[in-house]
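Participant: Got a predicted model here, sequence first, then my questions.
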Amino acid sequence: MERQAAGGQPAHQRSNHKQIKPHIMEEWVGKVYTTLCIIVLIVTIAAIVYFVASRGLSTFFVSGVNVGELLTGLKWMPEGDIPMFGALPFIFGSFSTSLLAALIAAPLGCCAAIFMTQIMPGAGRRVLQPVIELLAGIPSVVYGFVGLSIVVPFLRSVFPGQGIGIAAGAIVLSIMILPTITTIATDALAALPFGLKEGSYALGATRWQTIYRIVIPTTLPALLTGVVLGMSRAFGEALAVQMVIGNAPHIPRSLFESASTLTSVITLSMGNTVNGSPHNNALWSLALILLAMTFVFVFVVRFLERRNKQ
C-alpha cells in the first residue's frame, strides 16, 4: 500500500507535480521574453520611421519647400542667396547605379548558383561558395579603394572621361550585391524538388533543357527576390559609391560622367549643416526618400514570396 502525503496524495503524484512545474515556468519565461523582444522591435522600427518622417517633413511644413520642387528640381544650392533644393539628380543617380548594378550582378549570381546546385554541386559548393561568402564580409571602404585603384583607371583608359561616374559606381555595387543574389538563388535552387528534374530527364530532356525550361521558370520568383534584395542594398550603399561616382549634383549625360546619389550627398553634407536649418531639413527629406524606397523594396519582396508559394 502506497504512503499517503499529508494532503492525501500518493508520493508518485507529488513527484509528477514537481517535474511539471519547471516546464510550465520555462514555457512562461520563453513566452514573456519573446513578447518583449517583439515589442522592442516594433517600437524601434516605429521610432525610426517617426523620427525620420518628422524631420524630413519639416522641409515642407517649416522651411516651406515645395514637394514638386524637391522631387523634380535639377539644381541643388541650399546655401545660396535663393536656396534651391532640387533632388532629382540624386534620385536619378541612386536609381541608375542600383539598376545597372542589378543588371550586372543578376546574371553572374544566378549562373554561379546554377553551377553550384545543378552542374557541379560538390566541387562548386566546396570551392565557389567560400569565395562568395568572403565577398560578403569585405567592408565597403575596401570596395571603394578597389574601385578607385582598378575600376576607375580601367574605365579612364578605355572610355572617354575621368573614369569616375555612374559606370564605376555600378560596377563596384554589382560586386557588393553579388553575394546576396548568389546566396538567395542557391537556396532557392537547392530547395527544388528532386523529382521535378528526374521527370524532365525521363521525358528525354537534356540537363540544359531542364535548367532553362524547368528549373529557372519554377524558381523565378525566388531568383527575382534575390535581385530585389540586392538592389535594396545597392540603393542604400553610401561609402563605396561616394568614392567612385564623383559626387557632382547634376544628371550625367553618359555613364562615364560624374554624378551623385542620395546616400552620398547625405554623408557629405550632414555634418556641415546646422540642426533645424533648411539645408539640414532637406537632407532629412532625402533620408525619408531612402526610407520610403526601402519599404517599396520590402513590399516587392513580400509579393514575390507570395508568388513563389503559389
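Facilitator: Done, it's in. Residues are numbered from 1 along each chain as shown.

Participant: Could you use CA atoms for every contact and neighbour count after this?
Facilitator: Will do.

Participant: Can you list the residue ranges for helices in this structure?
Facilitator: Assignment of helices within the chain using DSSP state H yields the ranges 11-61, 67-72, 88-114, 121-136, 140-146, 152-158, 166-190, 194-202, 207-210, 216-236, 239-245, 262-269, 278-309.

Participant: And the last one, what does it pack against?
Facilitator: Looking back up the chat, that one is helix 278-309. With contacts taken as 3 or more Cα pairs under 8 Å, 6 or more residues apart in numbering; DSSP states H and E, helix 278-309 sits against helix 11-61, helix 216-236, helix 262-269.

Participant: Buried ones in that helix, by neighbour count?
Facilitator: Neighbour counts over helix 278-309 (16 or more other Cα atoms under 10 Å) mark 278-291, 294, 297-298, 300-301, 304, 308 as buried.

Participant: ok, second structure coming up, stack it against the first:
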Amino acid sequence: MSRTVRSDWILTVLTRSLAIVSAAIILLILSFLLRESLPALRQLGIVRFVTDVSWHPLSGQFNFMPMVVATLVTSLGAIVIAAPLGIASAVFTHFYAPSKLAVWYRRLIELLAGIPSVVFGLWGLVVLAPIVANLGGSGQNLFTATVVLGLMVLPTVALLSDSAIASVPREWIQGAAALGMQRSAIVGQIVLPGAKRGIGSGIILALTRALGETMAVLMLAGNIVEMPTSLLSPGRTLNANIALELGYASSAHRSVLFVSGLMLMLVVATIVIAVSRRQRTTHDGE
C-alpha cells in the first residue's frame, strides 16, 4: 500500500468514525430526553400541555403555551434584527470598506461572537432595560430580551454570510463589472443570489442558537408565565423555565421539564431538516 493510499484510508476511517461518534452523541441525548419525559407523557398525555389553565406545577397545571409563544417571539424577533444587519455587515466588509478597515471590522465581529451571554444580559439589564422602561413597564420584557438576543446571534449571521460571499467565484463579479454593472447591482443580482445557500445556513444556525439561549433571556424577559399580549409584556421562555425550576422540581414536575427540553430539540430538528430539504430541492432544480 502506497503512502498516499494509506493516508487516504486513514483519513476515511477517521472521518467516518468521528461522524458515527457525533451521530451517537445526538442519539444518546435524544434517548435520555425521551426516557426522562416518558413518565409525564404517560401520566398527563400531550393535550394537557396545551389545554391546562396555566403553569402551576405544584397544583398540577402544566400549560406550556405562554412559554412556547415567548420562546418563538424572542427567537424569531432576534432573527428579524440579526439577519439584515449581519448580511449588510458582510456586504460592507467585501464591497464598501477599505481593506485595512475590513480586517479590523472582522476582528470586531469575531470579538462580539466571543462575549459570554451573561455579559450581554448584564448590559441589557443595566443599559437597555431602563431605556425600554420609558415605553412602559419595568423594562424587563420580551422586547428587551429580543433586542439583546438579536445582538448575540448577529455575529453568527455576519461571519457565515461573510464566508458565503467570499466563496462566490471572482469571475462572476469581474464579468459583471466588465459588463458595466454598478456595484449595488453586482451585490444585489450576482453576489447575494450566489451566496444565498451559505447565508441561509447562517440564518438557520443563528435561529437555533437563539432558540437555545438561556441566561440572557432569563435575566431580561421578566420571567412571568403568562400569555404575552405585546412585545412589552414580560414572559418566560422554555429554556429559562428549565433553568429556574429544575433545581427544586419533584419527580413529576421534573419529568414535565424534560418534556419541554424534548420539545425544543424537536423544534430545532424540524427546522434543520426542513431547511436542508428545501436547499436540496432548490439545488436539484438548478
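Facilitator: Received the coordinates, thanks. The model shown is predicted, which means the values in this text are computed figures rather than measured ones.

Participant: ok so, going back, of all the helices of the first structure, which one is nearest P78 of the first structure?
Facilitator: helix 278-309 (5.5 Å; Cα to Cα).

Participant: Give me the distance from that closest one to the chain's centre.
Facilitator: Its chain's C-alpha centre and that of helix 278-309 of the first structure lie 10 Å apart, by Cα atoms, centre = their mean, to the nearest Å.

Participant: Repeat that for stretch 240-255 of the second structure.
Facilitator: Between the centre of stretch 240-255 of the second structure and the centre of its host chain there is 23 Å, according to Cα atoms, centre = their mean.

Participant: Please apply the same query to stretch 215-229 of the second structure.
Facilitator: Centroid separation for stretch 215-229 of the second structure versus its chain: 17 Å, with Cα atoms, centre = their mean.

Participant: what about it, start to end distance?
Facilitator: Taking Cα to Cα, to the nearest Å as the measure, stretch 215-229 of the second structure stretches 23 Å from start to finish.

Participant: Give the aligned range of it in the first structure.
Facilitator: Mapped onto the first structure with TM-score structural alignment as the criterion, stretch 215-229 of the second structure occupies residues 239-253.

Participant: How about residues contacting the matching stretch?
Facilitator: Contacting residues not belonging to stretch 239-253 of the first structure are listed as 74-76, 88-90, 92-93, 140-145, 147-148, 152, 164-166, 168-169, 172-173, 257-261, 264-265 [Cα atoms under 8 Å, 6 or more residues apart in numbering].

Participant: Please check the residues you listed and keep the buried ones.
Facilitator: Of all the contacts of stretch 239-253 of the first structure considered here, the ones buried according to neighbour count by 16+ other Cα under 10 Å are 74-76, 88-90, 92-93, 140, 143-144, 147-148, 152, 164-166, 168-169, 172-173, 257-261, 264-265.

Participant: isn't M77 of the first structure right up against L70?
Facilitator: No. Contact criterion Cα atoms under 8 Å: M77 of the first structure and L70 do not qualify, at 11.6 Å.

Participant: anything in contact with each of those two?
Facilitator: Shared contacts of M77 of the first structure and L70, counting by Cα under 8 Å, 6+ apart, come down to F85.

Participant: Between these two, which is the more surrounded one?
Facilitator: Applying other Cα atoms under 10 Å to M77 of the first structure and L70 shows that L70 carries more neighbours, namely 21 against 14.

Participant: give me every residue that touches the more buried one.
Facilitator: Contact partners of L70 of the first structure, counting by Cα under 8 Å, 6+ apart, are 85-88.

Participant: cool, F92 of the first structure as well?
Facilitator: 251, 261.

Participant: how about it, what's its match in the second structure?
Facilitator: For F92 of the first structure, the aligned position in the second structure is V69, judged by TM-score structural alignment.

Participant: ok, that match to V272 of the second structure distance?
Facilitator: 20 Å.

Participant: Then L58 of the second structure?
Facilitator: In this structure, L58 of the second structure lies at 35 Å from V272 of the second structure, with Cα to Cα as the measure.

Participant: about what we covered before: which of the helices and strands packed on helix 278-309 of the first structure sits most buried?
Facilitator: Among those, helix 216-236 has the highest mean neighbour count (mean count of other Cα atoms under 10 Å), at a mean of 22.

Participant: once the two are aligned, what's the mean deviation for that one against the second structure?
Facilitator: With both structures laid over each other, helix 216-236 of the first structure and its partner residues in the second structure are 1.5 Å apart on average (mean Cα distance after the TM-score superposition for the first structure).

Participant: list the helices and strands that helix packs on?
Facilitator: helix 88-114, helix 166-190, helix 278-309.

Participant: out of those helices, which comes closest to I48 of the first structure?
Facilitator: In this view, these are compared for proximity to I48 of the first structure by Cα to Cα, and helix 278-309 is the closest at 9.6 Å.

Participant: and that closest one with helix 88-114, angle?
Facilitator: 30 degrees (axes from the mean of the first three to the mean of the last three Cα atoms, to 10 degrees).

Participant: what is the orientation angle of helix 278-309 of the first structure with helix 216-236?
Facilitator: Going by the same axes, to 10 degrees, helix 278-309 of the first structure makes 170 degrees with helix 216-236.

Participant: Out of the helices and strands packed on helix 278-309 of the first structure, flag the one nearest L128 of the first structure.
Facilitator: In terms of Cα to Cα, the element of those nearest to L128 of the first structure is helix 216-236, at 18.0 Å.

Participant: gap between the closest one and the chain center?
Facilitator: Chain-centre distance of helix 216-236 of the first structure: 10 Å, with Cα atoms, centre = their mean.

Participant: Then stretch 147-156 of the first structure?
Facilitator: Taking mean C-alpha positions (Cα atoms, centre = their mean), stretch 147-156 of the first structure and its chain are 25 Å apart.

Participant: Stretch 260-273 of the first structure now?
Facilitator: For stretch 260-273 of the first structure, the separation from the chain centroid amounts to 20 Å (computed by Cα atoms, centre = their mean).
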